[in-house]
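> Provide a 3D model corresponding to the input given below.
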Amino acid sequence: MNILDQRVFPFGDDDGRELLAGLLSLYWRADGAVVVVQGAGLDPADYAWAASMADTWPRILERAATKGRLRALVTYVESDPNSAAFPVFGRLLRIPPQSTTDAFSLSLFGRTGSRALFDRATLRAHLKELTREEGGGVLILTGDDGCGKSYSWYFISHVLQGLGVSPVLVDCERWAGTPATPADVMRDICYQLDWPMRDPVVDEPEDTQARVQLAWFKGRVRAQGDGLWIFFDRPREKHLTPAAVSFVKEIAVVAERHEVGAGLRVVLADFHGPLRPEVEPSVLREPIAPIETCHLRAFFERVSAAAGQSVDEEAVTLLVEELLEHRPLPSPPPLGQLSSYAVKIARETFGLPEGFNG
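The predicted model follows:
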């Protein structure tokens, strides 16, 4: 881990020794060091300025690390033109901040393009439960339009990829034309997994098609033996035939019963119907509610903490006002737009690099 993100200063580390030496060379007088301490958000009254700076700077670094202000201190020092003679400052700042937060708690995430996740404490808990080997098999996301059921895919996918799992997204709303049949649903899954397709018999009734496709699917998952996650987005009769909706529900039942082992997990987003009565009590359900202003505040607080920085309530209020462009939070909130703008504001405010997750 970058020493700027550690909570105990590593005096025995090469970077630690070089950083201390650079600070002693730049600020060997107390008056200069006081300005740096204030610039880093530390209290000058905590240090003995009459003592030798060789004794005082180690105490400053210890406290800065404990309070998570070490990155802020080095950032302030780098703004001093004289610091250019000491490469350690710029080199340490070029190393991305590393969050100690586990993936389920991330508020800002992404590998190539960052996204923000506001609130969703219950979703995080359900996802953690599903990833346990003996955990449940199905999560159903309900709620009003525009609240973020489909958007949950991005967070779930990011967490799973970090665990070595590549989930399958079956986005039913993208299908144009006539409603999809069970064979159409299975064909989409097979295409994404590079499986051979079991084509239906000509004029095969859809109920028979669904039954045979389900048996084939179960055999294929058992043979594969690895973890398989399928995220069905909006599997409703607007997009699927009744037999296809039943087919999706039966795949979920297979997952909840662990009929093919513990490796199959299913997420049904924007699905409001019941599954079989025998599995309903154990299925995880998450009624996705609209985000509120307090969730936007919590986002900036969590990201700043993950970056090793701290912000007071007034600063958070200003960040939220900037995010909302000084207007009330609309209902339903435009999650995609808010996410991208929140990431931009957080990156600029806290000096976060592109690859930061926290």
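> C-alpha from now on. contacts and neighbour counts both.
Noted.
> what about the longest helix in this structure?
helix 206-224 (DSSP state H).
> hmm, who's touching the helix or strand following that helix?
Next helix or strand after helix 206-224 toward the C-terminus (DSSP states H and E): strand 228-233. Strand 228-233 is contacted by residues 150, 153, 165-173, 221, 263-270 when judged by Cα atoms under 8 Å, 6 or more residues apart in numbering.
> second chain to compare with the first, below:
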Amino acid sequence: MLSQLFRDLLVETTVHAIPNWQDCRTHVNGVRNGTWERVVPIERPYRASFIAIVNDAEINSWLRDLVQSLVERFAVRLEFARVLAEIDQAATPRTVANPFDEVLLEADRPFVNRRPLRNQLLDLMNDAGSAVLLIDGKEQTGKTYSYYLINHVAPKLGYIVNKFKMTALPKPDELAADILGRLGADRPLLSQGPESVERWAEKLADTVARAIVEQKSKRLFLFDEFSDTPLPDGTESLIIRLATYADEELRPYLRVVAMRFRAALPSDLDDVALRDDAQPFTTTDMVSVIMQVANARNWDVTEQVVQVRIQDFHAIPRTLKERFKFLRGMLQELAAPR
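Below you'll find the predicted structure:
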């Protein structure tokens, strides 16, 4: 799936290169006939319309065709070439048929073990499953890496993943505006009146919910990088209200994942929310990753050789980052022509 950085680059470059929406409609329909009318059935702002087109192109696997057509039409706009290169670089041949069992994700990023998380995501993506997942765990267990597996499996089931970092400590209206921006929805946000900050946050969540219903596109909101510094008043209430919407009215369209979220959930939501406690992976898990990829690629390497290499690497204590770097390096070494 295209990262938010390159998604924004594609959208902004397109609306500047093709300033007239009717011209853009003609171009899009030239790539996939009738797509504009199917994806944008009602009149909406041009930028929001093209975001909807990009979303559909990702979900239905024709994004590369769209970007390739823009590269050919606008050869001088190097931004399109950058987006195309990113798409090609991120494309990694699968090692298994079931995406929930994949160990080599986009950009050749290894993903080790986390079987409980894989099972929780199966439940989360199920129409009848829970709509909320809370991820936690001690340091050096790979909590933040959970995003890469989520971003791998969710689009294959029609979900667009939007990640929101809480490090900036956004106020409720700032977070709501960020969410609406990702949705491509141009909606005014209410200022706080005489009501409590919690009630104001609920009203902001209502605005986001209406935008999701109007678009009818499936979204997975991932809230990550909560710090030990408390969030501004109302921000946690906004997230909780969106999670409640996901469990109720927005069940067909929304899933919510939060990492290291410390606020208490309403009891009805707390009872059904999924939970994953990230655990460190073992050297045996690392061997399994290498061998799954090796078997899928028909590489000439034995499990014993892999075990020895990994054990030798762990002769001294290693950080999580070092272990992932070692795995990537070994995979690249095995993939190199001999």
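> related to what we said a few turns ago, could you flag which of the contacts of strand 228-233 of structure 1 are buried?
Buried members of the contacts of strand 228-233 of structure 1, scored by 16 or more other Cα atoms under 10 Å, are 150, 153, 166-172, 221, 263-270.
> circling back: matching residues in structure 2 for the longest helix of structure 1?
The aligned range for helix 206-224 of structure 1 in structure 2 is 197-215, by TM-score structural alignment.
> okay, buried residues for the matching stretch please.
By neighbour count on 16+ other Cα under 10 Å, the buried set for stretch 197-215 of structure 2 is 197-209, 211-212, 215.
> what's the average distance of it to structure 1?
Once the two are superposed, stretch 197-215 of structure 2 sits an average of 1.7 Å from its aligned residues in structure 1 (mean Cα distance after the TM-score superposition for structure 1).
> what about the strands in structure 2?
For structure 2, the strands defined by DSSP state E cover 104-105, 109-110, 132-137, 160-165, 219-224, 254-259, 274-278.
> residue 177 of structure 2: which of the ones you listed is closest?
strand 160-165 (11.5 Å; Cα to Cα).
> what about the closest one, how far off from structure 1?
Looks like 0.8 Å for strand 160-165 of structure 2 (mean Cα distance after the TM-score superposition for structure 1).
> what range does that strand cover in structure 1?
Using TM-score structural alignment, strand 160-165 of structure 2 lines up with residues 166-171 of structure 1.
> starting at the chain centroid, how far to that stretch?
Here stretch 166-171 of structure 1 is found 17 Å from its chain centre; the criterion is Cα atoms, centre = their mean, to the nearest Å.
> neighbouring contacts of that stretch?
Taking Cα under 8 Å, 6+ apart as the criterion, the residues outside stretch 166-171 of structure 1 that touch it are 157, 160-161, 185, 188-189, 192-193, 228-235.
> which one of the residues you listed has the most neighbours?
Among the contacts of stretch 166-171 of structure 1, residue 235 has the most neighbours (other Cα atoms under 10 Å), with 26 neighbours.
> to residue 23 of structure 2, which of the strands of structure 2 lies closest?
Across these, closest to residue 23 of structure 2 is strand 160-165 (Cα to Cα), at 26.1 Å.
> could you measure from the residue lying closest to residue 217 of structure 2 once chain neighbours are set aside over to residue 292 of structure 2?
The shortest distance from residue 217 of structure 2 to any non-neighbouring residue, by Cα to Cα, 6 or more residues apart in numbering, is to residue 253 (6.2 Å). Distance of residue 253 of structure 2 to residue 292 of structure 2, given as Cα to Cα, to the nearest Å: 34 Å.
> list the buried residues for stretch 100-111 of structure 1?
For stretch 100-111 of structure 1, burial by neighbour count (16+ other Cα under 10 Å) applies to 103-110.
> export the residues you listed as CSV, with columns for distance to residue 78 of structure 1.
Output for the buried residues of stretch 100-111 of structure 1, formatted as CSV (distance: Cα to Cα, whole Å):
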residue, distance to residue 78 of structure 1
103, 31
104, 34
105, 31
106, 29
107, 28
108, 26
109, 27
110, 28
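> quick one: which of those is nearest residue 342 of structure 1?
Nearest to residue 342 of structure 1 among the buried residues of stretch 100-111 of structure 1, counting by Cα to Cα, is residue 108 at 9.1 Å.
> isn't that closest one up against residue 303?
Yes. The pair residue 108 of structure 1 and residue 303 qualifies as a contact (Cα atoms under 8 Å) at a distance of 6.9 Å.
> still on that earlier bit, the match of helix 206-224 of structure 1: how far from the chain's middle?
Relative to its chain's centre, stretch 197-215 of structure 2 lies at 21 Å (Cα atoms, centre = their mean).
> equivalent analysis for stretch 311-328 of structure 1, please.
Chain-centre distance of stretch 311-328 of structure 1: 22 Å, with Cα atoms, centre = their mean.
> likewise stretch 247-256 of structure 1?
The chain centroid and the centroid of stretch 247-256 of structure 1 are separated by 27 Å under Cα atoms, centre = their mean.
> what does it rub up against?
Stretch 247-256 of structure 1 has contacts (Cα under 8 Å, 6+ apart) with 136-138, 182, 210-211, 214, 235, 260, 262, 264-266, 275-276, 279, 282-283.
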